[in-house]
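> sequence isn't available, so here's the structure alone:
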């Protein structure tokens, strides 16, 4: 029976530990409680046989993690006066890179299961003016700093997946909370920009070199610009440009969102994330629940000419900042899908539909372009 030599090199990929704190709701108890989880993800290479024979790793590491969590429990048991009136608190320690909080803004609606839809819900909307001739949207006329994927394995790129992997509110959601498989996005993704800046970059669409200012873009009936402002050193901007082939019906849900008040937009602007490939810890942090971005972080809106720009200040929330910090640490090994939609709150607005989607494949921060 062969054995590994004593001097074999064991390669371990060890991520920083991550704390997860979730509120625990218990009936008949007035005292606040929570569940605390400490996670450590390890990606080993060629060490299984060595670990089984010569290491107490399976016992020592879990014991060390459990001891840290138990220490927190004992500390609060000895200091019952230590309570917080805030819905969540972010604390960082030397031993952990990020803390994941179950935020009050997470979609916690009853019955939020992922139901398998046997057939795609028939979405009949009047979001666009159907009696208007469609404008041909030629993607070759639009270019961003992040290139479009040519193959499925093309890294540091973007693509436009369909909505089949996202669950959205169905026609009967207000009565039974059932969700259905999303259909094709209403808007077409034109291009994606990946910028790095020293200061926060607002109003991207007004920049002279912006895609929106091109002659081809000015001919489009409507463009939705999503500017995700990522806090880091340097700061990053992930900018997505979506276009409609027909004018937007002003009386539709999209029309009311475009020309509505900021408060109305904040209450409706929703994003659904999905980590397609990546570390389990990142999948756990990001989740797959829909998030009302206007309620979770600060969103600024710019409505001019034929476009609406939404600047999403991720750094305005300590929770979002911690999660995006974790994601940035692994971004070169992550494939993430995002879906953008307007939340339907009334029966006449159901079923929901997806405005646009994007897939980001192992984006490299070093490839961001200075502007």
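Yep, that arrived. From a predicted model like this one, the values you see are computed outputs, not experimental measurements.
> only C-alpha atoms from now on, for both contacts and neighbour counts.
OK.
> three-state assignment of the residue nearest the centre of the chain?
For the chain, residue 273 is the residue whose C-alpha lies nearest the centre (Cα atoms, centre = their mean; 3.9 Å). Taken by DSSP: H, G, I helix; E, B strand; the rest coil, the conformation at residue 273 corresponds to strand.
> use this one as the comparison:
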């Protein structure tokens, strides 16, 4: 089944078209087929691309590919066309693959005589395993191919009867999902084949249920090209929906369903016991600050703010029974300062630096400070340091106390981050996603407990996948509004529902505004 959605980006003047299909194979298998450059196999499911050649590969998560389009398909232009594009791929902790494809230039593949160099449309693939009621030896996955199209070309196809979108290269690219479906269906060995080149990542969450994609499971073509142009791609993508919107389900008992959904939306954790309820809260000083200033309003840039938790989904009270998630509430800890620093090399234990907020007179008087030091690999290297303060001491019997004073192994298994790109280029949104990540399982985290603080040093460069994603983010950082939520993952009944430790909004940061960390 194919599905196409339209999105007009007011900033980039582009349209996003989407092709969706359910394929009878594992996500690993489909990922392998898409990445393969074998000409004979490729031609069985891709009628547009004639040849592909791997030019260079980096870190096992990024490569550059040279290819040519089928001259028969392009005969009306009376020319041969070739192209060069880069591919980045990631495997999430839930087993979902994301592949990002962008036009590229490479010194090994300059202009070829007799060919006209074409610019590849930026696109992405998402491949998710589906849990179905079918036998366990019948794997299925949902494949989504999203393609960026210039709005001028789109309008020309839409308004000119003599210029058919069905005859265009973007249309042929979107039909690759249908080609994959037919190719795998015609090769039974692929239905149960396990991939050999898997992006290594520890899987913590179950695959998505096929009930969420019940409509997509039907073999029919759905055309949404004529939909209202105000409908954004994010509104049509399940991962990008507002968290107040529930998955599509069949309601067998309406009154029961309404009650359940209401409970999901209103259930809130009791935070009164996380901090010592017998101690009078102090007034956190307003003169605490870091090198990055707090924003004045939503239109301010190169600044930070601390949003509520309403933009995040976290585990609800009944999560262990029905995997239900709820809208996050207000953070337990208050964000009091942010440092945006340049460093020669990654710096641990930054809280001990004499000019750090923690070492200020006001900082020393706070009952507790959580310091998150996000070490960003680049040239130069950066550190984004977040300071979260409590107005009372931690309750010794709380989950927070178990985390703060627990073992590194316990912390690694519980330290969770949820990202969200509020504003920004759609491909960056695809790369970052909105899924919770156990940072201690994805990258190297070091913990330093002393006096009234706990510092967590997060080495983003310790993972080639994380390095690749952060490299893409830094390329667009001046146009991004990024929200992050930090929490301790709840795994026991007594720990539910989850609560958010702290949040931060980074509003269109400027790389050059980072200040050097003085010795």
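Arrived safely. Because the structure is a prediction, the values reported are computed rather than measured.
> tell me the spacing between the aligned residue in the second structure for the residue nearest to the centre of the first structure and residue 206 of the second structure.
For residue 273 of the first structure, the aligned position in the second structure is residue 419, judged by TM-score structural alignment. Remark: distance between residue 419 of the second structure and residue 206 of the second structure (Cα to Cα, to the nearest Å) = 19 Å.
> before we move on, the earlier item: identify the residue spatially nearest to the residue nearest to the centre of the first structure, adjacent ones excluded.
Distances taken as Cα to Cα, 6 or more residues apart in numbering put residue 338 closest to residue 273 of the first structure, at 4.7 Å, once the chain neighbours are dropped.
> helix/strand/coil for the one you found?
strand.
> could you do residue 75 of the first structure as well?
Quick answer, by three-state DSSP: residue 75 of the first structure is helix.
> what's the burial count for residue 23 of the first structure?
Residue 23 of the first structure sits with 16 neighbouring residues when counted by other Cα atoms under 10 Å.
> is it in contact with residue 34, as I believe?
Yes: assessed by Cα atoms under 8 Å, residue 23 of the first structure is found in contact with residue 34 at 4.3 Å.
> thinking again about what came up before, ok, the residue nearest to the centre of the first structure - contacts?
Contacts for residue 273 of the first structure were tallied using Cα atoms under 8 Å, 6 or more residues apart in numbering; they are 286, 287, 288, 289, 290, 336, 337, 338, 339.
> and of these, the nearest to residue 297 of the first structure?
residue 290 (13.8 Å; Cα to Cα).
> list the contacts for that closest one?
106, 107, 270, 271, 272, 273.
> which of those are buried?
106, 270, 271, 272, 273 (16 or more other Cα atoms under 10 Å).
> that's a helix at the second one, yeah?
No: with the criterion set as three-state DSSP, the secondary structure at residue 270 of the first structure is strand rather than a helix.
> what about the nearest residue to it once chain neighbours are set aside, distance to residue 328 of the first structure?
In space, and not counting its chain neighbours, residue 270 of the first structure is closest to residue 292: 4.4 Å by Cα to Cα, 6+ apart. Remark: distance between residue 292 of the first structure and residue 328 of the first structure (Cα to Cα) = 22 Å.
> okay, these two: which has more neighbours?
It is residue 292, of residue 292 of the first structure and residue 328, that has more neighbours when counted by other Cα under 10 Å, with 22 against 18.
> the counterpart of residue 151 of the first structure in the second structure: how many residues sit nearby?
Using TM-score structural alignment as the criterion, residue 151 of the first structure maps onto residue 297 of the second structure. Residue 297 of the second structure has 10 neighbours, counted by other Cα under 10 Å.
> going along the chain, name the strands of the stretch 401-519 of the second structure.
Along the stretch 401-519 of the second structure, the stretches classed as strands by DSSP state E, counting those that start in this stretch are 415-423, 437-438, 444-450, 453-459, 481-488, 500-507, 515-516.
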